[in-house]
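# Have a look; sequence and predicted model below, questions after that.
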Amino acid sequence: MGHDQHGAGDTVATLERETTSLLHQPKTLWATALASVFAFMGIGLVDPILPAIATNLRASQAEVSLLFTSYFLITALAMLITGVISSRIGGKKTLLIGLALIVVFASLSGLSNGVAQLVGFRAGWGLGNALFVATALAVIVGVASGGSGVAIVLYEAALGLGISLGPLVGALLGGWQWRAPFFGTAVLMAAAFIALVVLLPKLPAPDTRTRLRDPLIALGHGGLRTTAIAAFFYNFGFFTVLAYVPFILGMTAYGIGAVFFGWGVLLAVCSVFLAPVLQNRFGTSTVLVGSLVGLAVALGLLAVFAVGVVPAVVVLTILSGALLGVNNTLFTELAMEVSDSPRPVASAAYNGVRWLGGALAPFVATTLAEQFGPRVPFLSAGVLVLVSAAVVLGGRRLLNGHEPEHV
């Protein structure tokens, strides 16, 4: 009994230390984290305006979903070259090139006259996003005080905040004019560019240069490969919620934005505060399996209520944010810690695989809906999330070396 109390006291002390160190970080980290918030806003920004884009550009739901597919497909493929670039020109230049590309392609997206053009410009946006996001994680981990666990929580907080603010900004600007969110993003990313030029010191290039094949070699590690494959299937659940739910809500841009703002806030809060507590108490793989099964249940319920029960869809969508927040943090931490690869290489390998799921999921969901009705996307996503849980469970031995001590 005394041992249990001692263990519980250690856990509380650890959490208090982590909370304290979260707040005492160098300016460099806060500048990079703020720029990351703006970058992640780009993911959810188009959410509230998906129906408006479909109407204005006379496009089907599946065609509009390609805005996500082109963005994440290029992001996934470009992840394989981000390390090659940043290890040669340094982190700061890589971040700035990524931001500059986002400014250019977000502006061009706002000028699009057809859905094919818009899909193409989103691909260019995805290239900028890959250069920025992969490098930002490595920079944040590199400059944070308090260890990589603290850095990853801060990174996930930036992701959650960006994903929650994206739909809000998209709704406020998109309710006025569907092109406005794209120009709004360009302005925010230009501001982030200036902030990093001023606040981020020149970061030295790594001692060893990353080779193009290094991320592929890194996937030879069983733990990292298991994490990446599980995240690939998990992303079908994540992006079915993000990219398909707007079409069945039957709301204006403001309504969709409000729903996904609530979703994103819960995602951010749970990724920062709930995930570490559960992880310390029960262990990473146990929490991950439980959270994935919970997400599969939520997707099953969304399938039940998808036709005509909008209040239930709203509640389930917002609540799913909690499960997604926990999953995001644990997947990212596993990817960074489970293998002996350098973090930028591990990040590139993991993100390259998981964003392929993000690329496929929106198009698969909307195509299934057009062919078989609005319930099927949720059912299929739920099955794939259960596959993700099975992968984690099956690879538990490979992941357990990363488990923190828990009581």
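Great, that's in hand.
# rest of the way, CA atoms for contacts and neighbours
Will do.
# In three-state terms, label Ser341 for me.
Recorded secondary structure, Ser341: coil (DSSP: H, G, I helix; E, B strand; the rest coil).
# That one contacts Gly220, doesn't it?
No: counting by Cα atoms under 8 Å, Ser341 sits too far from Gly220 to count as a contact (10.4 Å).
# more neighbours, the two?
Between Ser341 and Gly220, counted using other Cα atoms under 10 Å, Ser341 has the larger neighbour count: 20 against 12.
# Please name the nearest non-neighbouring residue to the more buried one.
Ala218 (6.3 Å; Cα to Cα, 6 or more residues apart in numbering).
# hang on, the one you found packs against Thr226?
No: contact criterion Cα under 8 Å: Ala218 and Thr226 do not qualify, at 11.7 Å.
# which of the two has more neighbours?
Remark: of Ala218 and Thr226, Thr226 carries more neighbours, 26 against 22, as counted by other Cα under 10 Å.
# Next one: the nearest residue to that one once chain neighbours are set aside from Leu278, what distance?
Excluding its sequence neighbours, the residue lying closest to Thr226 (Cα to Cα, 6+ apart) is Gly395, at 6.2 Å. According to Cα to Cα, to the nearest Å, Gly395 stands 20 Å off from Leu278.
# How about Gly325?
12 Å.
# tell me what whatever helix or strand Ser347 lives in is packed against?
For Ser347, the host element (DSSP states H and E) is helix 343-372. Using 3 or more Cα pairs under 8 Å, 6 or more residues apart in numbering; DSSP states H and E, the elements in contact with helix 343-372 are helix 61-89, helix 115-143, helix 214-218, helix 222-249, helix 310-337, helix 376-394.
# Give me the buried positions along that helix.
Within helix 343-372, the residues that qualify as buried are 343-369, counting by 16 or more other Cα atoms under 10 Å.
# Just want to know which of Gly325 and Leu278 has more residues nearby.
In this comparison of Gly325 against Leu278, neighbours counted by other Cα under 10 Å, the higher total goes to Gly325 at 28 against 16.
# okay, pairing it with this:
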Amino acid sequence: MKWTLRTPLPRTVVMLAVAAFFVAVGFGVMIPVLPIFAASFGVTNFMIGLVVSAFAGMRLAISPFCRRISDRIGHRRTIGIGMWIVGASSALCGLAGSYWELLLWRAIGGLGSAMFTISATALLLASVGPELRGRASGLYQGGFLLGGMAGPAIGGLLATVSLTAPFYFYAGTLVVAGAIAFSQLHDPPGMAEAAAVAPTRSLREVVADSRFRAACLMSFGQGWQSFGVRSALVPLLVVGALGSDPSWAGIAFAIAAIAQTAALPAAGRATDTLGRRPVMVVGGLLAAASTLATPFAPNMQLLIVLLCVYGVGAAALGTAPTAALGDAAKDAGSQPVAIYSMAGDLGSILGPLAAGVLADSWGMGAAFGSGAAILLAGAVAAALIPARLDRRNSEPETVG
């Protein structure tokens, strides 16, 4: 089938975005109360941080094995089972009677998260041709963003009911998302037969591909900055440097999320029409420049503007690298997708730790500068992608 920019996105892509919305709503509801619930067991700040990190740590540990799981049972079942594992673990977190029970169930949730995240990305890329990968990635990311905006508002209401109510709500949203996966998603035709055949492109060839390397570096930078430095330190800037009420941190993030969501359709279309390279370069430069300027914002208004600029850059980095990954990893199985996901997880684990150390030792400028440097390196890596590899219909080539 010949794919064009006007071709409607397949139903599988649309339903993946719907499932992503339910996952993100629940995640947004639960995450703000997790540290508070952990603290109720009378543990140290380090142990509270360990509960937060356990989820990402388990995702990182299980990611290399997700390809074998999806090859054996299919992407659809892997996604659904993974979502239900996270849902069950969330409910058990709410029932935890000790800190160690909470830590255990939270870590098990990371196992399910790795299963559905990697398989969902692989299914997304397998469901569309090269000319629709940007739009498909944008719609999928849009589901997460819209859910992420709605989640904290619902979470605030649920927290007034009880501290554990958000955990049960998260479990419920994942039951819905898992049901969508089982009933509405479909594996590509011939997937079972293809899984039994060895990939025609080796992992070494994929790693040698400049598109794959740039995509992984961008994924690492996004994890480091978006889920690390930005989330950990912007609230401190709002309260400490600008003297604003803590509620302004949530308002600023919400406005930036709206800007990012609004920019996703244009980023997806540009990725499919202009190519992956220019969108990755522009996105990386916007994200790096706004990150570097953020700690020096003199007032709340300019800080919000900078966060919105970052959101526009993040929209580009949520579409083009995924499309580049699909171009580079075609006919190479799901292992490159797992590596791409692991790069983001590693950044999200190391980012908060490094940001804290840098902020304590050299100030906020150094902490934000670390994220800007990684994003800038990703933009440079994208700029070095040869033009012959950045065609919309490009097939993987062996590059030395």
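Thanks, I have it. Bear in mind that the values here come from a model prediction, so they are computed numbers and not experimental data.
# so what's Leu303 of structure 2 up against?
With contact taken as Cα atoms under 8 Å, 6 or more residues apart in numbering, Leu303 of structure 2 is in contact with Ala252, Thr294, Ala297.
# Map it across to structure 1 for me.
By TM-score structural alignment, Leu303 of structure 2 lines up with Val313 in structure 1.
# Its match and Gly373 of structure 1, how far apart?
16 Å.
# Repeat that for Ala33 of structure 1.
Relative to Gly373 of structure 1, and taking Cα to Cα, Ala33 of structure 1 is found at 40 Å.
# Which one's more surrounded, these two?
The neighbour count for Ala33 of structure 1 versus Gly373, taken as other Cα under 10 Å, is higher for Ala33 (24 against 13).
# ok, for that one, nearest residue in space, not its chain neighbours?
With Cα to Cα, 6+ apart as the criterion, Ala33 of structure 1 has its nearest non-adjacent residue at 5.9 Å, and that residue is Ala158.
# What is the neighbour count of the counterpart of that neighbour in structure 2?
In structure 2, the residue equivalent to Ala158 of structure 1 is Gly143, according to TM-score structural alignment. Gly143 of structure 2 has 23 neighbouring residues, counting by other Cα under 10 Å.
# does Gly143 of structure 2 belong to a helix or a strand, and which?
Going by DSSP H and E, Gly143 of structure 2 is in helix 133-161.
# how close does the helix or strand just after that helix sit to structure 1?
Following helix 133-161 of structure 2 in sequence order, the next helix or strand is helix 165-184 (DSSP H and E). Compared with structure 1 after the fit, helix 165-184 of structure 2 shows a mean deviation of 2.1 Å (mean Cα distance after the TM-score superposition for structure 1).
# Tell me which residues of helix 165-184 of structure 2 come out buried.
165-182.
# one step back: quick one: which of the helices and strands packed on helix 343-372 of structure 1 is nearest Cys270 of structure 1?
Comparison of those against Cys270 of structure 1 by Cα to Cα identifies helix 310-337 as nearest, at 5.3 Å.
# gap between the two ends of stretch 51-71 of structure 1?
Start-to-end span of stretch 51-71 of structure 1 (Cα to Cα) is 18 Å.
# Residues touching it, excluding its own?
Against stretch 51-71 of structure 1 from outside (Cα under 8 Å, 6+ apart): 50, 113-115, 118-120, 122-127, 178, 243, 246-247, 253, 358-363, 366-367, 370.
# Now the helix holding Ser347 of structure 1 on structure 2. Mean distance?
Aligned to structure 2 and superposed, helix 343-372 of structure 1 gives a mean residue distance of 2.6 Å (mean Cα distance after the TM-score superposition for structure 1).
# what angle do that helix and helix 148-174 make?
40 degrees (axes from the mean of the first three to the mean of the last three Cα atoms, to 10 degrees).
# Run the angle between helix 343-372 of structure 1 and helix 222-249 for me.
When the same axes, to 10 degrees is applied, the directions of helix 343-372 of structure 1 and helix 222-249 differ by 40 degrees.
# corresponding residue for Ala134 of structure 1 in structure 2?
Taking TM-score structural alignment, the alignment pairs Ala134 of structure 1 with Ile118 from structure 2.
# Next up, the contacts around its match.
With Cα under 8 Å, 6+ apart, Ile118 of structure 2 has these contacts: Ser63, Cys66, Val337, Ala338, Ser341.
# which pair in those residues spans the largest distance?
Spanning the widest gap among the contacts of Ile118 of structure 2 are Cys66 and Ser341, at 10.9 Å by Cα to Cα.
# what's the closest non-adjacent residue to whatever residue of structure 1 lines up with Ala354 of structure 2?
Matched to structure 1 by TM-score structural alignment, Ala354 of structure 2 sits across from Val364. Leaving aside its sequence neighbours, Val364 of structure 1 sits nearest to Pro377 (Cα to Cα, 6+ apart; 7.6 Å).
# For burial, what's the neighbour tally of the equivalent of that neighbour over in structure 2?
Aligned counterpart of Pro377 of structure 1 in structure 2: Ala367 (TM-score structural alignment). Using other Cα under 10 Å, Ala367 of structure 2 has 27 other residues around it.
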